[in-house]
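1. sharing a sequence plus its predicted fold:
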Amino acid sequence: MNLRGVGVSPGIGHGPSYVLTVSVPEPPEGATYTGEAEQEKERAMAALTQVAGELEARGNQAGGKAEEILKAQALMAEDPGVVVKVRSLIDRGLAAPRAVFEAFSKYRDVLAGSGGYLGERAADLGDIRDRVIALLYGQAMPGLPLAPERPYVLVARDLAPADTALLSRDDVAAFVTEEGGPTSHTAIMARAIGVPAVVGCPGATGIAAGVEVMVDGTSGEVRVAPADSDVADAVDAAAARRSALASWNGPGTTSDGHQVPLLANVGGPAELDAAVAAGAEGIGLFRTEFLYLDRSDPPSEEEQRRAYRAALEAFPREKVVVRTLDVGADKPLAFLPAPAEPNPALGERGLRRFMKSPGMMDVQLAALAAAAAEAGGAGLRVMAPMVATAEEATWFTRECADHGLSDVGVMIEVPAAALRAADLIAMVDFVSIGTNDLSQYAFAADRRLGAVSALHDPWQPGLLDLVAMTADAAARAGKPCGVCGESAADPALACVLVGLGVSSLSMAPSALAGVRAGLAAHSLEQCRAAAREARAQPSASDARTAALVHLPGLAGLGL
């Protein structure tokens, strides 16, 4: 039996299936308690606090990206709004488990209907809710195998970060989930530990426990009970591909010498070594949210300065693009309460939120300027997220200038920004396209939902049109236009993006070798021909097929 989903972490993984099923019962509707309300509220608060502590402890043990995610979940467990709702429901007579269920379910439904990053966090709230209820009932949450005899394929409807935070390649061969998309936490965690993963795979939880499964995290194919020879062939092909790619090094360039700097997306100082080791030619996206999300007070200028200086010192002769704080939607700050919004993904997110918090913005920009001065940071570039208009771009540029920051850019993530790219580019020094959010907003499709994952295929001709429009405007203005979305990590699509006029590509460090090899195997004209043909097609699959005709070198590289 073969299944197919969305490949989100490349490679071949195989092993016996372990199907994770969560069976925490829903507390009976209208369930009441005996005794005093205050005692019942204390019981609920103690459970919330314990779950929050367990999540934070797992994060501390896991480190890296998992630590950031789990500490954010710990904050969700003790969110003041949820706590108030739980206490209110208990005052109305509901037992603690039912009060927790209703309070979390209400917020979970709101998140699920909001789309984007916020929608992706709905599964996180469901997991927190179930952990608290299980604790109140004295019931253990379903766990993962301890010290398995061989790596297994983890199959689930969806995976919570708490389930996967402490996993390693020694335990798990691959992930397969029915829900989720390329930017879900399952995808992020799989890429972080380097295991193949397929999400949005209908029927996955129907796989029998213990049966052999082979997962292709590139194509999205999931093969149940494959022949031993097929597994051996796939593993050998993957090993040969890794060996071949390892021989490609040096700067990104096409076969005829057109230079395309290949940069790294970095989520914090802990990921800098991997970027350097992979041969990144700089940082195309340095996310700063890690400094803000897991705390009750904002980070000081000194703390921020140290983090930014670490990035500049890791790449002393290259460009380092730092994105200013991108909060709102699913990334709430405990010290900066968010306004009540019916759809936070379309509300005060990114730069809009920054503009409402001038004090916090001043500290970040001052820290960036100080780090650049100390590190001799001629390579520092600063960009703002979620910019929609030329007025916003102008405002941000002026704020940066007031702090002595001169190389300033904006992200193109909103369709309006791509449509009026020439106006925005006139106000800044460079632009960087975030194809993940640009796709979500262009196609009105929640990035979390497997049901609409086809609309998030980065080969969608409509998305390619928006990229081409932006790159053309930048070229006419003589300014750089990069891409830092997930699409840059696909060797074939990287060639197409270069053909569209993109001047640099930024991606996870693990993707650099494949993209470097793919570009080196083709001329700039081949890339342009592939881009023209892709844009001329009516669908994403047709666009990819048409482009590959002009990119024959990819097949020889196993890409």
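-> On my side now, so go ahead. All values derive from a computational prediction rather than experimental measurement.

2. drop to CA atoms for contacts and neighbour counts, all remaining ones
-> Will do.

3. count of residues packed around residue 502?
-> The local packing count at residue 502 equals 25, with neighbours defined by other Cα atoms under 10 Å.

4. so what's it up against?
-> Residue 502 is in contact with 468, 471, 480-483, counting by Cα atoms under 8 Å, 6 or more residues apart in numbering.

5. hmm, 7 Å instead?
-> By Cα atoms under 7 Å, 6 or more residues apart in numbering, the residues touching residue 502 are 471, 481-482.

6. with residue 202 instead?
-> For residue 202, counting by Cα under 7 Å, 6+ apart, the contacting residues are residue 178.

7. so it, which of the three states?
-> Residue 202 falls in the coil class when you classify it by DSSP: H, G, I helix; E, B strand; the rest coil.

8. that one and residue 548: what is the separation?
-> For residue 202, the distance to residue 548 under the criterion Cα to Cα, to the nearest Å works out to 28 Å.

9. tell me which element residue 529 is part of?
-> helix 524-535 (DSSP states H and E).

10. tell me the centre residue of the chain?
-> Central residue check for the chain by Cα atoms, centre = their mean: the C-alpha nearest the mean position is that of residue 183, 4.3 Å away.

11. got the contact list for it?
-> Residue 183 sits next to residue 447 when contact means Cα under 7 Å, 6+ apart.

12. sec struct for it, please.
-> Residue 183 falls in the coil class when you classify it by three-state DSSP.

13. so it versus residue 70, what's the distance?
-> Computed with Cα to Cα, the distance linking residue 183 and residue 70 is 16 Å.

14. before we move on, what about residue 159?
-> Distance from residue 159 to residue 70, counting by Cα to Cα: 13 Å.

15. contacts for the host helix or strand of residue 173, please.
-> In this assignment (DSSP H and E), residue 173 forms part of strand 172-177. Contacts of strand 172-177 from elsewhere in the structure, counted by Cα under 7 Å, 6+ apart, are 13-15, 151-158, 195-201, 204, 215.

16. among those, name the ones in strands.
-> The members of these that map onto strands under DSSP state E are 13-15, 152-156, 197-199, 215.

17. report the two of these separated the most.
-> Of all pairs drawn from the ones in strands among the contacts of strand 172-177, the widest gap by Cα to Cα lies between 15 and 199 and measures 17.3 Å.

18. okay, these two: which has more neighbours?
-> residue 199 (32 against 21).

19. got the contact list for that one?
-> Counted by Cα under 7 Å, 6+ apart, residue 199 has contacts 5-8, 176-181.

20. so how far is residue 441 from it?
-> Distance from residue 199 to residue 441, counting by Cα to Cα: 21 Å.

21. next one: residue 365
-> 28 Å.

22. same question for residue 349.
-> Distance of residue 349 to residue 441, computed by Cα to Cα: 13 Å.

23. take the one below as the second:
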Amino acid sequence: MEVLTGAGVSPGAGYGPAYLLRADVPEPAAGSRHGGDPVGEVARVEAAVERVAADLEERGETAGGEARDVLGAQALMARDPALASEVADLIAAGTSGERAVYEAFMRYRDTLAQAAGYLAERVADLDDVRDRVIAELLGLPSPGLPGDASEPYVLVARDLAPADTALLTKEVVAAFVTEQGGPTSHTAIIARALGVPAVVACAGATIIVNGTPVLVDGTTGMVALVPSEEEVSAALRSARDRESVLTSATGPGATADGHPVALLANVGGPGDLADAVSRGAEGVGLYRTEFLFLDRGQGPSEEEQEAAYREVLEAFPGRPVVVRVLDSGADKPLGFLPPTAEQPNPALGERGIRVFRTFTDVMVGQLRALARAAEGTEARLQVMAPMVATAAEARWFADACRAAGLPSAGVMIEIPAAALRAGELAAEADFFSIGTNDLAQYAFAADRQLGALTEFQDPWQPVLLDLVAMTAAADVPCGVCGEAGSDPAMACVLVGLGVDSLSMGAPALPWVRAALARHTLAQCRAAATAARAATTAEEARAAAREHLPGLADLAL
């Protein structure tokens, strides 16, 4: 069989005939002109935009959960006043409505693509809105999926729009495969929410011919074309065996000899709660509040923030809920804040807590909203600041939290300076949370968005493990909320380094719980020691696994 490889972003195995989704909305001809009535042409476009936005919202309400938030964000894209103004200007110059929509959206698309990170992964969403509006204007069917499939199929595409995937079920689609996308793309997010295996960043995926039998392993990233019956049976059986092992691991996180490890969920808002609760999250280790603020011309009111925060707090009575205050800057710019001086390297500029030094009122408003949201709930609210580098910054943030009536103030450890002086920061902060993604970026001077430097983002780099160990040795509770904690083998190593809690995307919780339950604290410590003694990430991973025999039960 021919095998393609990509990044597995939603675990499990799926098999079925390929259905290749191609864009079928034609590009309006360059230079096309309207009939001389610019006011009428603008009205025609506005009506089409509103029909598309309303349809997206209706789909979101039908799907519910995280899909509702995703599709609501797309509807906001469609109604963006800046895009509407640019379309109107083009029409005023004589351009047809269809072509004006195409050109305005493409300009905005280029801006997003250059931003990298979270914003770059919204390009597929914007393309979908554009195509739907143009289809409305041309009287064509909207882009979509087969509605009469006789068996579950493997959906293959260059990238997938949330409007297409939100209403799918496991009974309709066996797996997703895309050429583009990443772990935070909406294809990945919705696939995990549906429990459908998915592989993204799979080079050559769109050359797969419609109807080709395809086997997808969302754990390993394997995409096999025309596999044998034996290969399909073995893959599906292995997936079922893994699922059986996962479901047998229940209750609070702990090692085999009873050492407790709190297993928490990373969430971006209320839409993530159902999945986190269903998978046994013991609380929230990272509430990314920036999703309330992104893609807006005006910041959310304190009342709007309070309602969103309260919904998360009420979902975990008696449990910890760790909220990261607004982490803006770099790949997450905020349109409603006045522009600061141009920053040649935004990742090394004003971001995280540094933005709050300039816009203190934004932080104070958020802290007030959090304090009010916690009133009357039983959750243990903890608030932390991103991108803290010094003990002075930690003290400044802790004082602001106390002034707002928030009793527990912590800091993210994402900068090597903070890890190296963790003892000093511990004197000012109530807890630490290590963000392994940014800590690796700054430790290796390697942009986390640059594919050519991926090796330096590997959490198995022994130097990164050294920084984690130094941080965990400080005299405050210490958790990890970066992607590293979702790797079952790495989770064991982190516990061996002294970490008290692990926070991750909800789908990873059963895997990590099962891995910890199969190893003693002594085995975790031995694995950590062996990994730190290595000189490369590959050697560290291999050395650790020699001390973690229980991973074989999970087929990892």
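-> That came through fine. Quick caveat: nothing in here was measured; it's all calculated off a predicted structure.

24. where's the residue nearest to the centre of structure 1 relative to residue 516 of structure 1, distance?
-> Distance of residue 183 of structure 1 to residue 516 of structure 1, computed by Cα to Cα: 23 Å.

25. what does residue 428 of structure 1 give?
-> Note on residue 428 of structure 1: its distance to residue 516 of structure 1, by Cα to Cα, is 28 Å.

26. neighbour count: those two, which is higher?
-> More crowded of residue 428 of structure 1 and residue 516, by other Cα under 10 Å: residue 516, with 25 against 21.

27. now the more buried one. Nearest residue, chain neighbours left out?
-> residue 252 (5.4 Å; Cα to Cα, 6 or more residues apart in numbering).

28. repeat for residue 542 of structure 2
-> For residue 542 of structure 2, the closest residue by Cα to Cα, 6+ apart turns out to be residue 531, at 8.0 Å.

29. can you name the residues that contact the one you found?
-> 462, 540-541, 543-544.

30. the helices in the stretch 301-450 of structure 2, which residues?
-> In the stretch 301-450 of structure 2, the helices defined using DSSP state H, counting those that start in this stretch lie at 302-314, 353-358, 360-374, 391-403, 416-420, 422-426, 436-443.

31. and residue 272 of structure 2, which of these is closest to it?
-> Proximity to residue 272 of structure 2 (Cα to Cα) singles out helix 302-314 among these, at 9.1 Å.

32. what residues sit buried inside that closest one?
-> Applying a neighbour-count criterion of 16 or more other Cα atoms under 10 Å, one finds 302, 305-306, 308-314 buried in helix 302-314 of structure 2.

33. for stretch 473-486 of structure 1, same thing?
-> Neighbour-count burial for stretch 473-486 of structure 1 flags 473-475, 479-486 (criterion: 16+ other Cα under 10 Å).

34. so which of these are in strands?
-> 481-483.

35. about what we covered before: ok, so of the ones in strands among the contacts of strand 172-177 of structure 1, who is nearest residue 32 of structure 1?
-> Using Cα to Cα, residue 156 is the member of these that sits closest to residue 32 of structure 1, with 32.7 Å.

36. what about residue 76 of structure 2, neighbour count?
-> Residue 76 of structure 2 has 15 neighbours, counted by other Cα under 10 Å.

37. er, residue 452 of structure 1 actually
-> Using other Cα under 10 Å, residue 452 of structure 1 has 16 other residues around it.

38. how much space separates it from residue 343 of structure 1?
-> According to Cα to Cα, residue 452 of structure 1 stands 19 Å off from residue 343 of structure 1.

39. just residue 145 of structure 1 next, same as before
-> 39 Å.

40. which of those two has more neighbours?
-> residue 343 (16 against 12).

41. quick one: contacts for the residue nearest to residue 414 of structure 2 when sequence neighbours are not counted?
-> Spatial nearest neighbour of residue 414 of structure 2, chain neighbours left out: residue 439 (4.2 Å); criterion: Cα to Cα, 6+ apart. Taking Cα under 7 Å, 6+ apart as the criterion, residue 439 of structure 2 is in contact with 414-416.

42. kindly report the same for residue 106 of structure 2.
-> Applying Cα under 7 Å, 6+ apart, no residues qualify as near residue 106 of structure 2.

43. need the contact partners of stretch 137-151 of structure 2.
-> Counting contacts by Cα under 7 Å, 6+ apart, the residues outside stretch 137-151 of structure 2 that touch it are 23-24, 48, 98, 132, 135, 164.

44. how about it: buried residues?
-> By neighbour count on 16+ other Cα under 10 Å, the buried set for stretch 137-151 of structure 2 is 137, 142-143.

45. possible to save these as a markdown table with secondary structure?
-> Compiled in a markdown table, the buried residues of stretch 137-151 of structure 2 are given as follows (three-state DSSP):
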| residue | secondary structure |
| --- | --- |
| 137 | helix |
| 142 | coil |
| 143 | coil |
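
46. among these, which one lies nearest to residue 435 of structure 2?
-> Out of the buried residues of stretch 137-151 of structure 2, the member with the shortest distance to residue 435 of structure 2 (by Cα to Cα) is residue 143, at 38.7 Å.

47. map the closest one onto structure 1.
-> The alignment partner of residue 143 of structure 2 in structure 1, by TM-score structural alignment, is residue 142.

48. against residue 525 of structure 1, how distant is that match?
-> Applying Cα to Cα, the value for residue 142 of structure 1 to residue 525 of structure 1 is 54 Å.

49. what do you get for residue 324 of structure 1?
-> Between residue 324 of structure 1 and residue 525 of structure 1 the computed distance is 36 Å (Cα to Cα).

50. those two: who's more crowded?
-> Neighbours per residue (other Cα under 10 Å) separate residue 324 of structure 1 from residue 525, with residue 324 holding more: 22 against 14.

51. strands of the stretch 151-300 of structure 1, residue ranges please.
-> When assigned using DSSP state E, counting those that start in this stretch, the strands of the stretch 151-300 of structure 1 occupy the ranges 152-156, 172-177, 197-199, 212-216, 221-224, 262-266, 282-286.

52. of all the ones you listed, which lies closest to residue 387 of structure 1?
-> Judged by Cα to Cα, the one of the strands of the stretch 151-300 of structure 1 that comes nearest to residue 387 of structure 1 is strand 282-286, at 15.6 Å.

53. list the buried residues of the closest one.
-> 282-286.

54. which elements pack onto that strand?
-> Helices and strands touching strand 282-286 of structure 1, as assessed by 3 or more Cα pairs under 7 Å, 6 or more residues apart in numbering; DSSP states H and E, comprise strand 262-266, strand 319-323.

55. what helices or strands is the last one leaning on?
-> Spelled out, it's strand 319-323 of structure 1. The criterion is 3+ Cα pairs under 7 Å, 6+ apart, and the helices and strands that strand 319-323 of structure 1 contacts are strand 282-286, strand 380-384.
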